[in-house]
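> Pasted the sequence and its predicted model underneath.
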Amino acid sequence: MSAAAGKSLVGPTGATSVTPVDELTARQFSLATPLTRQALERVQLQVLQATIAGAVKHSPFYRTHLSSLTPATFTSLEDLQNLPLLDADQVRAAGESLLCVSRSRVARVVTLQTSGSTGLPKRLAFSAADLERTLAFFRHGMQVLVSSADRVLVLLPWELPDSVGDLLLRALRRDGLYAIGHWPPYPFRAAAELLRRDRITCAVGLPQHLLALATVAGPTRLRSVLLCSDYAAPSVRRRIELLAGCATFLHYGTTESGLGGGVECYCHDGCHLREADLLVEIIDPDNGRPVADGHYGEIVLTTLGRQAMPLIRYRTGDGARLSRETCRCGGVTARLYDISGRLGGVTLADGTALSSCELDDLLFDIPDLLDYRITLEAASRDRLRLDYLAHGPAAGIEKRIVACLQAIPAIQRSCDAGSLSLGPIQRVPEMTAHHTVKRTILDLRPSGDSHALTAVQNRTELEI
């Protein structure tokens, strides 16, 4: 396993220590510390059995979905693979039949207006206790980056109660930290002024937003940043660390994982998972079978002890590798690494796939490029349009963008075959409001995802 950007093995208090995620997991499972893998998995099995029993008893959907299975069939965590997988379309179609509590006990419903075969939004419900566990994870996860003396800027939606930014701000303030929210992130000069004025030492946000902030602000008091909610290309991490002179950390999480999922420790060797709340598998996306630890595949989530709407073997569509080896920090919680965001991508005319991650890896190596948006349109042949945000004069940047695009095999083959053209490639003064969510390739061709633009514009929640 290769370590990501950032080299420090020392925490904010100056001492090397086991990740706080282990400490939280031990406390929530009432286990002694230091936590052991054997003890952790023993309790996970017990909680998994209870989760399945509760889902079958209280949820009309699971009563049918898991009708052929009982918790008694589980003698080990490996038996989880005998349960059917759950996908996003099933969650959309099931709606409230997934609920395991009465509506009166639902404290928050997150609506994800995503495209799909049904055209229905995906709604995920959380009880007050579910949200409290997310708050606990945010508190402990952030202890990797900050101490009581730090001052934190949260570049995430925060004004809506129990939104991701609101939960993070509340978690930080519970520990007595100074924490302020700022949304939307544009214009970045305003955010840079806030960074200096409030003597901010830690910032949290989307990778492209933090890159733009670091570029505009230059060296400040920033000591650490947490990149969340979208794929963070290695080039983005390198540029932020060089520009801001700080360490970067990754967070993996989705709304389905309860907003929080896993966070890097100071070894930067994978995101330690909140294993008191989540069981994570990696499967082969083609056949749905589990793969061995260390092999790349699709992330599958099973929530443990979630009250309102448990998810059992939910296919996230995200790709990564899993390690259950003891981390160099001494932590035993499982870690996700080589996280690449959404699997697959749009299909070009020659049948090959093009992904946002593939584009990020090349394009964000271009100096002064801050952000971009790719759109596929139909004309006499497919047309790939790119709008970009840049810093300063950015001389010659469009030639470098074209060179990067042409270096991608799928694009090169399609252009050579005459089924794809590039352009226009144009600089924009700022990105539109809907670009403040995860970057996607907007496929507006009749053969593509006709709901893509509406889905991005209407999305009501940001995943951290």
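Arrived safely. Here the structure is a predicted model, which means the values were calculated and not measured.
> switch to C-alpha atoms for all contacts and neighbour counts from now on
OK.
> how close does the residue sitting furthest away from the middle of the chain sit to residue 374?
Going by C-alpha atoms, centre = their mean, the residue of the chain most distant from its centre is residue 380, 36.7 Å out. Distance from residue 380 to residue 374, counting by C-alpha to C-alpha, to the nearest Å: 19 Å.
> So the residue farthest from the centre of the chain versus residue 421, what's the distance?
Per C-alpha to C-alpha, residue 380 is found 10 Å from residue 421.
> got it, and residue 92?
For residue 92, the distance to residue 421 (C-alpha to C-alpha) stands at 36 Å.
> same check, this time on residue 244
Counting by C-alpha to C-alpha, the separation of residue 244 from residue 421 is 37 Å.
> Who has more neighbours out of those two?
When neighbours are counted by other C-alpha atoms under 10 Å, residue 244 and residue 421 differ, and residue 244 comes out ahead with 24 against 21.
> The more buried one touches residue 222, doesn't it?
Yes: applying C-alpha atoms under 8 Å as the test, residue 244 and residue 222 come out as touching, 6.6 Å apart.
> so how far is residue 246 from the residue farthest from the centre of the chain?
Residue 380 is 48 Å from residue 246, by C-alpha to C-alpha.
> Can you get me a residue count around the closest residue to residue 232 other than its chain neighbours?
Nearest non-adjacent residue to residue 232, counting by C-alpha to C-alpha, 6 or more residues apart in numbering: residue 207, 5.6 Å away. Neighbourhood size, residue 207 [other C-alpha under 10 Å]: 25.
> Spell out which residues sit in contact with residue 207, please.
By C-alpha atoms under 8 Å, 6 or more residues apart in numbering, the residues touching residue 207 are 227, 228, 230, 231, 232, 236, 237.
> Just give me the closest of these to residue 114.
Comparing these against residue 114 with C-alpha to C-alpha places residue 230 closest, at 15.9 Å.
> here's the one I want to compare it with:
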Amino acid sequence: MILHNFETASKSEVEHFQLQHLQQTVRRVYEKVPFYKKKFDELGVKPGDIQSVIDITRLPFTLKKDLRDHYPFGLFAVPQNELIRIHASSGTSGKPTVVGYTKNDINNWAEIVARAITIGGGKPGEIMHNAYGYGLFTGGLGLHYGSEKLGMVTVPVSGGNTDRQITIIEDFKPTVICCTPSYLLNLAERMGELGKNPRETSLKFGILGAEPWSEEMRQTIEDRLNIKACDIYGLSEVIGPGVSMECPEAQDGLHIAEDHFLVEVIDPLTLLPVPDGEDGELVFTSLTKEAFPVIRYRSGDVASINREKCKCGRTTIRMSRVKGRIDDMLNIRGVNVFPSQIEHFLLHVKELEPHYQIHLFKKGSLQHIELQAEVCESLYYEVNGDMHHTKIDNLKKEIQRIIKSHCLITVDVEILQPKSIPRSEGKAVRIVSHSEVKMGG
């Protein structure tokens, strides 16, 4: 096991480093980003007022809306001739969020991701299969540069073309695969369809992220592929993948790169800090970025933090795996629930495949939910072209009982035949919204 010096540093050493770089970052944005100068002045805060890490609570929050309002380059802290790369979000819900990188930013990012891959089981000289998408999305290139920095043999497969990916895994014999958890399940399923045993590949570790996934999903992946599956976290607004990484020794929280990112957890309603161990919204401040530093960026991701030493030997703060996004939280007749909570209990039902979708229908102010899930092939019967009705009806009732008992919401359940739900080559589509309630809903 390789430990970075900062991963075993004392609390005082960490805070001293963080304060120095926080003060530098605050001065940088105040002097070079008009948006932040205006925000600081409105609060009556000057860079010299930051005398401890705790003083970060005096600074303004940054929202995704702020990035979109200053699209494309309005929040950059360097002139264009100092940039060497630009990334952007997909922009599916409006204008994309655009982020820039200097040469130092790219070097730091590569080092951050190299550490993350090391935490997740990667080793110099071994082969890494990178199935994250390349392009404006930060996932593919982020993992690519980190893998090369670590000294791994990097296979830039990118997303899609599943059969070709399987052939490359068979022929190149990678030990690490990087992709979304839903796509890795898709790969395993396709291997089975091709008559191959997904448990007999060379893969040992999965570095999986870009979407929330439950402990039950992890167990399913590990069982089907005979690997250790660990979560990697990042967001393009902060840097990209590598902000934190889970270790296979504990699989109990993601180690945050505290020398590059200062994390807070707040109540999204009161905006006040929540105690360690309690869920809240993750807030990040970058400490070393030059082109696009962010102050107290509200991620929208819900998680908690743990400051206890990990069994792997690292002392860095760990964040829990993301429970979901605030904007993905469903409110069903006054009850708040995340899709990952539904997944948690749904995957306990052994008769189901780990593929599902939540369909939302609205009638007035009320939201109606239909849970679509696939029955496993071993219980799939054909009777005049239909599935065995008695078994399916009983399974529906059991799922409704489980979700009602644990998530406190009433759902309609639609049981589909195997392979009915579209498979993802990237992030899985878990929620499908409709404008009207289904007939009879």
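Structure received. For clarity, every value in this text was computed on a predicted model and none was experimentally measured.
> circling back: over to the residue farthest from the centre of the first structure. Which of the three states is it?
State at residue 380 of the first structure, reduced to three classes by DSSP: H, G, I helix; E, B strand; the rest coil: coil.
> same deal with the one 5 residues further on?
Three-state secondary structure (criterion: three-state DSSP) places residue 385 of the first structure in strand.
> pretty sure it is in contact with residue 422, am I right?
Yes: using C-alpha under 8 Å, residue 385 of the first structure and residue 422 qualify as a contacting pair, with a distance of 6.4 Å.
> Which helix in the first structure has the most residues?
Using DSSP state H to define each element, the first structure has its longest helix at helix 37-58.
> hmm, who's touching it?
26, 29, 31, 62-64, 66-67, 70-72, 74-77, 99-101, 275-276, 279, 304-306, 310, 312, 332-333.
> mean deviation of that helix from the second structure?
Its matched residues in the second structure lie on average 0.8 Å from helix 37-58 of the first structure after superposition (mean C-alpha distance after the TM-score superposition for the first structure).
> quick check: that helix aligns to which part of the second structure?
The aligned range for helix 37-58 of the first structure in the second structure is 11-32, by TM-score structural alignment.
> Can you give me the buried ones in that stretch?
14-15, 17-19, 21-23, 25-30 (16 or more other C-alpha atoms under 10 Å).
> Pull out the buried members of the contacts of helix 37-58 of the first structure.
26, 29, 62-63, 66, 71, 74, 99-101, 275-276, 279, 304-306, 310, 312, 332-333.
> Narrow those to those in strands?
Cross-referencing those against strands under DSSP state E gives residue 279.
> In helices, which of the buried ones among the contacts of helix 37-58 of the first structure appear?
Among those, the residues falling in helices (DSSP H) are 26, 62, 63.
> Columns distance to residue 405 of the first structure on top of those residues, output as JSON lines?
Formatted as JSON lines, these follow (distance: C-alpha to C-alpha, whole Å):
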{"residue": "26", "distance to residue 405 of the first structure": "47"}
{"residue": "62", "distance to residue 405 of the first structure": "45"}
{"residue": "63", "distance to residue 405 of the first structure": "49"}
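> Relative to residue 15 of the second structure, how far out is residue 261 of the second structure?
12 Å.
> what does residue 61 of the second structure give?
According to C-alpha to C-alpha, residue 61 of the second structure stands 21 Å off from residue 15 of the second structure.
> same question, residue 4 of the second structure
Going from residue 4 of the second structure to residue 15 of the second structure by C-alpha to C-alpha gives 17 Å.
> Pick out the residue nearest the middle of the second structure.
Nearest to the second structure centroid, counting by C-alpha atoms, centre = their mean: residue 210, 3.8 Å.
> check contacts around that one.
So residue 210 of the second structure contacts 139, 180, 232, 233, 234, 427 (C-alpha under 8 Å, 6+ apart).
> That one -> the first structure?
Matched by TM-score structural alignment, residue 210 of the second structure corresponds to residue 229 in the first structure.
> Can you tell me the SS state at its match?
Secondary structure state of residue 229 of the first structure, per three-state DSSP, is coil.
> Can you get me a residue count around the alignment partner in the second structure of residue 431 of the first structure?
Residue 431 of the first structure maps onto residue 422 in the second structure, with residues paired by TM-score structural alignment. Neighbours of residue 422 of the second structure under the rule other C-alpha under 10 Å: 11.
> which element is residue 422 of the second structure on?
Taking DSSP states H and E as the definition, residue 422 of the second structure sits outside all helices and strands.
> Please report the distance of it from residue 429 of the second structure.
For residue 422 of the second structure, the distance to residue 429 of the second structure equals 9 Å [C-alpha to C-alpha].
> Give me the aligned partner of residue 172 of the second structure over in the first structure.
Matched to the first structure by TM-score structural alignment, residue 172 of the second structure sits across from residue 198.
> go on, residue 305 of the second structure?
Counting by TM-score structural alignment, residue 305 of the second structure lines up with residue 322 in the first structure.
> So that match is in contact with residue 336, correct?
Yes: assessed by C-alpha under 8 Å, residue 322 of the first structure is found in contact with residue 336 at 4.7 Å.
> Quick check: closest non-adjacent residue to the residue mapped onto residue 407 of the first structure from the second structure.
Taking TM-score structural alignment for the superposition, residue 407 of the first structure sits opposite residue 402 in the second structure. Leaving aside its sequence neighbours, residue 402 of the second structure sits nearest to residue 345 (C-alpha to C-alpha, 6+ apart; 7.1 Å).
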